[in-house]
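Visitor: Predicted structure and sequence below. I'll ask about it afterward.
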Amino acid sequence: MGSFSIWHWLIVLAIVVMIFGTKKLKNIGTDLGSAVKGFKDGMKDGNAEDAAKPAPTSQQVAHNSAAKEGQTIDVQAKEKP
């Protein structure tokens, strides 16, 4: 019962084709493919933007290293208007 044989999958596929029709399944496949392509392109653009960001300044690097060492850093807080 845990795994299905090839015949089970062929029967399921035949039922799905009879219910939805080949045209509808083709449209669903096309939509899914374009969504995956758009997602991949978006991920590439996001990685390109991350690479284009400038390196952190020395002050930011010093702040991060001091925080990792457990030291206290004094910061001037400003109130919101």
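Guide: Everything's here; your move. Numbers count the residues shown, from 1 in each chain.

Visitor: from here on, contacts and neighbour counts on C-alpha atoms
Guide: OK.

Visitor: max-length helix in this protein?
Guide: Longest helix of the chain, by residue count under DSSP state H: helix 22-52.

Visitor: Show me how far the helix or strand just after that helix is from its chain's centre.
Guide: Toward the C-terminal end, the helix or strand that comes next after helix 22-52 (DSSP states H and E) is helix 58-68. Relative to the centre of its chain, helix 58-68 is centred 29 Å away, using Cα atoms, centre = their mean, to the nearest Å.

Visitor: List the neighbours of stretch 8-23 that are in contact with it.
Guide: With contact meaning Cα atoms under 8 Å, 6 or more residues apart in numbering, stretch 8-23 is reached by residue 25.

Visitor: adding another structure so you can compare the two:
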Amino acid sequence: MAPGMWQILLVLLLAVLLFGGRGKIASVMGDFAKGITSFRKGLRDEENTEETSNDASGSLGAETRDDEKTGS
């Protein structure tokens, strides 16, 4: 079975990416690492925002629940 055109193009693309120039791999992996880091930072920021909003609404919700228990 001979390799098809898409398979040859994929191999050529990988070869250019890996051996195409000085520091190509390092720059690609650095960009990949920066993307992961910013993604994790975004998740952390989102969790912190949710926790602060839950703390504010949670304290009000606890008072309401206590009032309901004593009133019943």
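Guide: Sure, I can see it. Keep in mind that what you see is a predicted model, and the values were worked out from it rather than measured.

Visitor: Overlay them and tell me the TM-score.
Guide: Here the superposed chains carry a TM-score of 0.52, computed using TM-score structural alignment, normalised by the length of structure 2; 52 aligned residues with a Cα RMSD of 2.5 Å.

Visitor: related to what we said a few turns ago, counterpart of the longest helix of structure 1 in structure 2, which residues?
Guide: Helix 22-52 of structure 1 corresponds to residues 25-55 of structure 2 when matched by TM-score structural alignment.

Visitor: Would you mind getting the average deviation of that stretch from structure 1?
Guide: With mean Cα distance after the TM-score superposition for structure 1, stretch 25-55 of structure 2 departs from structure 1 by a mean of 0.9 Å once superposed.

Visitor: just to revisit the earlier point, quick one: the longest helix of structure 1 to chain centroid distance?
Guide: Relative to its parent chain, helix 22-52 of structure 1 has a centroid offset of 11 Å by Cα atoms, centre = their mean.

Visitor: And stretch 36-56 of structure 2, by the same measure?
Guide: Stretch 36-56 of structure 2 sits 12 Å away from the centroid of its parent chain (Cα atoms, centre = their mean).

Visitor: contact partners of that stretch?
Guide: Residues contacting stretch 36-56 of structure 2 (Cα under 8 Å, 6+ apart): none.
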